[in-house]
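Asker: Give the three-dimensional model of this entry:
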Amino acid sequence: MADMKQYVQDTLDIITKRDPDQKQFRNTVSKVLETIVPVLEQHPEFKEQKILERMIEPERVVSFRVPWQDDQGEIHVNRGFRVQMNSAVGPYKGGLRFHPSVCLDILKFLAFEQVFKNALTGLPIGGAKGGSDFDPHGRSDSEVMRFCQSFMTELYRHIGPHVDAPAGDIGVGGREIGYLFGQYKRIRDSYDSAVLTGKRVDYWGSLARTEATGYGLLYFVKDMLDDKGISLKDKVIVVSGSGNVATYAMEKAYQLGAKVVTCSDSNGYVYDPDGIDLDAVKEIKQVRRGRIREYVQTHPNAEYHEGCRGVWTVPCDIALPCATQGEIDLDSAKILVEHGVLAVGEGANMPSELPAIDYFQKNHVLFAPAKAANAGGVAVSALEMSQNSERLQWTFEEVDQKLKDIMSNIYKNARMNAEKYADPDDLVAGANITAFVRVANIMLAHGLV
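Answerer: Got it, this is the predicted structure:
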C-alpha cells in the first residue's frame, strides 16, 4: 500500500511542478487518486503503464481569443477555451461555461471530474470542459448572439458529433446553445444535430433533458435510502438553488412524497414551513427572471433571509445542495449533523468542501457525491446524441425510464466497489473507483495513447 501511496504522491508532484498555479486542478486530482490506492494495489499494471500520468494530462487544450462588439459599438476581447481531457470511452463530452471566473485551472479540474462522471453513466462518452470569461448577465440577446457566433467561429474546428459534443453549463442555457448551433451549422453547411446537446426540442433536443439532473439526483438518493430501509416519503428536504437542477429536484421530491421547505438564489434563501410552492418559484425564476425574495410577497408564512449559507441552518432530514461549488463548508456540515440530517445528495458540481464531506462520513450521514448523483444531466445529453444519430425523438417517458435505469446502475456499481475496496457506505470512493477502472482498462486496451 505504501508503494502505491507514493505513486499517487509522485503523480501529484508532477502537477505541482508543471503547473504550480493550478491549485484547484491539483486538489481535485488529489481527492480522486487518494481513493483509488486499493485498486492500484491489486492492479500493478496501471502503474507500470503510467495510467495516472496519462490521466492527469489533457489530450488537448485549445485556447483562443473571442472578439465581439456590443450594442454601443464598443469592441471587447474575451478568452475562449476547450479542455479535451480524455476520449478513451468515447467522443469528448462536457459543458461550456460563460462566467468571469473561467480560467484554465477551473476548466481542467472540471474536465477531469467530467471524465469520471461520464464513465459512470456506462454510455460511450469521454470528458471535456470549455467556455469563456465572458459574462452574459445583463447583456442583450443581440450581444449574446454576436459573442456566441464569434466563439463558435473558432471552436467549430475542434468539435463534431464523433469528436467533441459540448453542452451547456453556467451561463450557457437554451438561448446560447441555439446561437452556437446556428453558427456551427452555418459554417459547416451541415446539420450535425448531435454536435451540441441541450438544444430546444423543436430542433432535436431531448425531452426530459431540462429535468434530467434534478430528477436523476432524486433517483440516486432514493436508491441510497431504500438500501438502508429508509423511505423518502414525508421526509423534510432542504434545497439550495432555484435553477434547473434545484427546480426539478424539488419537483421529483414532491412526486416521491417528500416535503421541500427551502430554495435560494445568489442573494438569499426562502423558508416555507408549509412546503415550497413550486409553481410560484417557476413563475419567479423561469418566467419573470426575478429574485427569490419575491416569493414571500405572496406566501405570508414564508421567511426570506439574506445570505446563502444560512439555508443549511434549517432542520431537515435530507439536504440537497443544488446551487454552486463549495456551498457547504465544515461549519454548515456541523449544523446539519447537529439537526439530525440523514442524507446529503449533491446536485451541483462539487458543492461540499472536503472537510464537510469528511465530517458527514465520520458522522454516518449517507452521502451521494456529485459525480455520481448529478450525472443524470450528462446521461440524457448522451441520450440526446443517440436520438440525433437515429433521426428519432423519444417520448418523455422513454427518456425518463432510461434515466432512472442509468442512475440505478450508477448507484449499484458505486456501492459494489465501495464494498469491494473501501467502506460499504463510502460512495465517494465507490464512484471514483468504478469510473477509474473503466477508463483505465480502456486506455490499456488502446495501447500507448
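
Asker: Only C-alpha atoms from now on, for both contacts and neighbour counts.
Answerer: OK.

Asker: The closest residue in space to Val102 that isn't next to it in sequence: neighbouring residues, count only.
Answerer: Spatial nearest neighbour of Val102, chain neighbours left out: Asp133 (4.9 Å); criterion: C-alpha to C-alpha, 6 or more residues apart in numbering. Asp133: 18 surrounding residues under other C-alpha atoms under 10 Å.

Asker: Show me where the stretch 1-150 of the chain has its helices.
Answerer: With DSSP state H, counting those that start in this stretch, the ranges of helices along the stretch 1-150 of the chain come out as 2-18, 23-33, 37-42, 45-48, 51-55, 104-120, 141-155.

Asker: so which of the ones you listed gets nearest Pro273?
Answerer: Set against Pro273 and scored by C-alpha to C-alpha, those come closest in helix 104-120, at 34.9 Å.

Asker: what's in contact with that closest one?
Answerer: Applying C-alpha atoms under 8 Å, 6 or more residues apart in numbering, the contact partners of helix 104-120 are 21-26, 28-29, 56, 58, 81-86, 89, 93-94, 125-131, 371-372, 375, 378-379, 410, 431-432, 434-436, 438-439.

Asker: Over to stretch 16-24?
Answerer: The contact list for stretch 16-24 (C-alpha under 8 Å, 6+ apart) reads 26, 104-106, 109.

Asker: Run the chain-centre distance for stretch 340-349.
Answerer: Taking C-alpha atoms, centre = their mean, to the nearest Å, the mean C-alpha location of stretch 340-349 is offset from the chain mean by 14 Å.

Asker: Same question for stretch 337-345.
Answerer: 22 Å.

Asker: now for the contacts of stretch 16-24, which pair is the farthest apart?
Answerer: Arg26 and Leu104 (12.3 Å).

Asker: do you know how far Gly95 is from Val163?
Answerer: As for Gly95, its distance to Val163 is 14 Å (criterion: C-alpha to C-alpha, to the nearest Å).

Asker: er, Lys31 I mean
Answerer: Distance from Lys31 to Val163, by C-alpha to C-alpha: 29 Å.

Asker: now stretch 246-263: how far from the chain's centre is it?
Answerer: 19 Å.

Asker: That stretch: end-to-end distance?
Answerer: Taking C-alpha to C-alpha, the span from the opening residue of stretch 246-263 to its closing residue is 8 Å.

Asker: May I see the buried residues of that stretch?
Answerer: Within stretch 246-263, the residues that qualify as buried are 246-254, 256, 258-263, counting by 16 or more other C-alpha atoms under 10 Å.

Asker: For Ala422, state which of these is nearest.
Answerer: Distances from Ala422 to these, taken by C-alpha to C-alpha, are shortest for Ala249, at 29.2 Å.

Asker: Give the closest residue to the closest one in space, chain neighbours not counted.
Answerer: Closest to Ala249 by C-alpha to C-alpha, 6+ apart is Gly214, at 3.9 Å.

Asker: Sequence B follows; please return its structure for comparison with A:
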Amino acid sequence: MLPELQDVYDRVIRRNHGEPEFHQAVREVFESLDPVIEKHPEYREHAIISRIVEPERQIMFRVPWVDDSGSVQVNRGFRVQFNSALGPYKGGLRFHPSVNLGIIKFLGFEQIFKNSLTGRGIGGGKGGSDFDPHGRSDGEIMRFCQAFMSELHRHIGEHTDVPAGDIGVGGREIGYLYGQYKRLTNRAEMGVLTGKGVPWGGSRGRTEATGYGVVIFADRMLQTAGQAMEGQRVVVSGSGNVAIYAVEKAQELGATVVTVSDSSGYVVDEAGIDLELLKQVKEVERGRVSDYVERRPGSRLVQGGRVWDVPCTVALPCATQNELDHHGAEALVKNGVAVVAEGANMPSTPDAVEIFQSSHVLFGPGKAANAGGVATSALEMAQNASREPLTFSEVTSKLEGIMERIHFKCATTAEEYGRPGDYVLGANIAGFRKVADAMLEQGVV
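Answerer: The predicted model follows:
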C-alpha cells in the first residue's frame, strides 16, 4: 500500500474506533489502488481518497415502539449516506441484533463501488436497526417499521436516498415502511423504496435478482476456464432470499446444489436440494433448515461444523460477513474448489481471499458478484419513474446483460493493470475510478 493510502487508512482507524468491519472494507479496497493512484495524480491533488472514506452524512436515531404485551421497547436506527457522486444514495436496510454503526458503514462503503459497477446512476448508502424480527408477530413488526420510518422519512426520497431490503427486511417490512412513509408525507412516491410488492410498484424478478446474479457471475468465471455451471457440485451457505435463488439458478443451469445453512447448522442433501421444500420451509413457514431435514429423506443436518468442509467445485457464500475464514478456505481448496463467488457482503475474511488467490481459485468479490440485486432495484426505480412495468423475462434478460458487463469490466480492468484473473483488483479499480472521476468533476463537495 502506498504511503499516502496507508496514511488515510491509519486515520480511518483512529477516527472510527471499534468498527473492525469498516476498517476491513476500506483496507480491502485500498490494497488494490496503488497503480491507480500512481497513474492518476489528480486523485492525490483533490484528496479523493480522504473524501471517499468519509460518509457524506451519518444518521443515528432512537426507535421506540410497543410490543404485543404493551411494553415499550427501544432500538437504534441508522442510515449512512456515504457517497452521492453517481446519483441518489442507494442501499438496503438491515434489521438484525448485530447491527451497529460500524456494520452500516462497512456495508455503505462497499455499496459505493458495487453500485458504480452496475452502470446505473446510483450512489452508495446503507441503513438498518439492531431490532430482531425473528419470532416477532406481524403486529410488532408493523409497529416497529412505522416507528423506524417516522424518523427515517425526513432523510430519504426518490431523488435523495432510496433504501431497499437486506437481512431481516423483506417484502412484508418494505410494505409497512412504505405505508408509513406515504401516510407521513401524503405522497404516493413509489420510487422512495425498492423491493415493493409487484401490484404497487415493485419489479418482477427483484426477489430472485441477487441469487440469480451471483450464479451468472460464477458461470462467466467458469467460462474463462473453458467450463460451465452445468455438471458442477455447488455448496451454498445461508438459506435466505439470496441463497434460495442462487440454488434455483444453479439448478436451472444444470448444477447440483448439495447444501444450505442457517444458525441451526447446515443441510447436506446429496441428491440435490429440493427447492420447493426449501421455499416452503423458509419463505412460507419461516422455519429452520432442521425442518427441511425432518421432511426430506436422505438429507442430514450437521450442527457445529463448517459448510465449507463439504466437497464441491463451486462455493457460494450467501449468509453474512466473515463467515468463510482461512480454515474454510483451506478445506475448500483441499477438496478441489474451482470458483468462489460471494452472494453475501464481504463473507470471506482477508486470509481466506489470500488463500483462494494464491491457490489460483477464481474468486468473485461480493461488490461484483452480488451486484445483481441493487442493479434490479435500479430497474425498479426506472419503472416507477416511467410507470412502465417490465415483465419477468425482460427483467431477467436485463439482469443477465448487467452481470455479463460487470464480469467483463472486472476482467478487462484486471488485465489492464497487469493482473489477469484478479477479480478483486478489477472490481475495486473499475468501481473506484468511475466514482473518483465524478467527484473530480463535481468539485470539492
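
Asker: picking that back up, Serialize the helices of the stretch 1-150 of structure 1 to CSV and add fields for distance to Asp272 of structure 1.
Answerer: Output for those, formatted as CSV (distance: least, C-alpha to C-alpha, whole Å):
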stretch, distance to Asp272 of structure 1
helix 2-18, 46
helix 23-33, 36
helix 37-42, 45
helix 45-48, 51
helix 51-55, 46
helix 104-120, 34
helix 141-155, 35
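
Asker: so can I have a markdown table of the ones you listed showing mean neighbour count and distance to Cys316 of structure 1?
Answerer: Shown next, in a markdown table, are the helices of the stretch 1-150 of structure 1 (neighbours: other C-alpha atoms under 10 Å; distance: least, C-alpha to C-alpha, whole Å):
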| stretch | mean neighbour count | distance to Cys316 of structure 1 |
| --- | --- | --- |
| helix 2-18 | 15 | 38 |
| helix 23-33 | 18 | 28 |
| helix 37-42 | 18 | 35 |
| helix 45-48 | 14 | 43 |
| helix 51-55 | 18 | 39 |
| helix 104-120 | 25 | 28 |
| helix 141-155 | 20 | 40 |
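
Asker: who wins for proximity to Gly345 of structure 1 among these?
Answerer: With C-alpha to C-alpha as the criterion, Gly345 of structure 1 lies closest to helix 104-120 of the helices of the stretch 1-150 of structure 1, at 15.0 Å.

Asker: tell me the centre residue of structure 2?
Answerer: Closest to where the C-alpha atoms of structure 2 average out (C-alpha atoms, centre = their mean) is Asn345, at 4.5 Å.

Asker: looking at structure 2, where would I find the counterpart of the helix of greatest length in structure 1?
Answerer: Counting by DSSP state H, the longest helix found in structure 1 is helix 396-421. Counting by TM-score structural alignment, helix 396-421 of structure 1 lines up with residues 392-417 of structure 2.

Asker: same deal with stretch 431-445 of structure 1?
Answerer: Here stretch 431-445 of structure 1 aligns to structure 2 at residues 427-441, judged by TM-score structural alignment.

Asker: With structure 1 overlaid, report how far that stretch is off on average.
Answerer: Compared with structure 1 after fitting, stretch 427-441 of structure 2 deviates on average by 0.3 Å (mean C-alpha distance after the TM-score superposition for structure 1).

Asker: Would you mind giving the residues in structure 1 matched to stretch 10-29 of structure 2?
Answerer: So stretch 10-29 of structure 2 sits over residues 13-32 in structure 1, by TM-score structural alignment.

Asker: the strands in structure 2, which residues?
Answerer: Along structure 2, counting by DSSP state E, strands occupy 57-66, 72-83, 89-95, 123-129, 161-165, 233-237, 256-262, 265-268, 300-302, 314-317, 339-341, 362-364.

Asker: Ranking those by mean neighbour count, which comes first?
Answerer: strand 123-129 (a mean of 30; mean count of other C-alpha atoms under 10 Å).

Asker: for it, the distance to its chain's centre please.
Answerer: Mean-position distance between strand 123-129 of structure 2 and its chain equals 11 Å (C-alpha atoms, centre = their mean).

Asker: Relative to structure 1, what is the average displacement of it?
Answerer: Superposing on structure 1 and averaging over aligned pairs (mean C-alpha distance after the TM-score superposition for structure 1), strand 123-129 of structure 2 comes out at 0.6 Å.

Asker: now for that strand, which elements pack on it?
Answerer: On a contact count with 3 or more C-alpha pairs under 8 Å, 6 or more residues apart in numbering; DSSP states H and E, strand 123-129 of structure 2 meets strand 72-83, strand 89-95, helix 101-118, strand 161-165.

Asker: so it aligns onto which residues of structure 1?
Answerer: In the comparison with structure 1, strand 123-129 of structure 2 aligns to the range 126-132 (TM-score structural alignment).

Asker: Over to stretch 146-160 of structure 2?
Answerer: Counting by TM-score structural alignment, stretch 146-160 of structure 2 falls onto residues 149-163 of structure 1.

Asker: For that stretch, measure first residue to last.
Answerer: This stretch, stretch 149-163 of structure 1, spans 20 Å end to end (C-alpha to C-alpha).

Asker: outside of the match of strand 123-129 of structure 2, which residues touch it?
Answerer: With C-alpha under 8 Å, 6+ apart, stretch 126-132 of structure 1 has contacts from 78-100, 102-103, 107-108, 110-116, 118-119, 164, 166.

Asker: what packs against the longest helix of structure 1?
Answerer: Identification of packing neighbours for helix 396-421 of structure 1 by 3+ C-alpha pairs under 8 Å, 6+ apart yields helix 209-226, helix 370-373, helix 376-390, helix 427-445.

Asker: how much space between the corresponding residue of structure 1 for Val257 of structure 2 and Tyr254 of structure 1?
Answerer: In structure 1, Val257 of structure 2 lines up with Val260, judged by TM-score structural alignment. In this view, Val260 of structure 1 and Tyr254 of structure 1 are 7 Å apart by C-alpha to C-alpha.

Asker: And Asp19 of structure 1, by the same measure?
Answerer: Computed with C-alpha to C-alpha, the distance linking Asp19 of structure 1 and Tyr254 of structure 1 is 46 Å.

Asker: Pro166 of structure 1 now?
Answerer: Distance of Pro166 of structure 1 to Tyr254 of structure 1, given as C-alpha to C-alpha: 31 Å.

Asker: cool, Asp234 of structure 1 as well?
Answerer: Between Asp234 of structure 1 and Tyr254 of structure 1 the distance is 9 Å, computed by C-alpha to C-alpha.

Asker: And Pro351 of structure 1, by the same measure?
Answerer: 23 Å.
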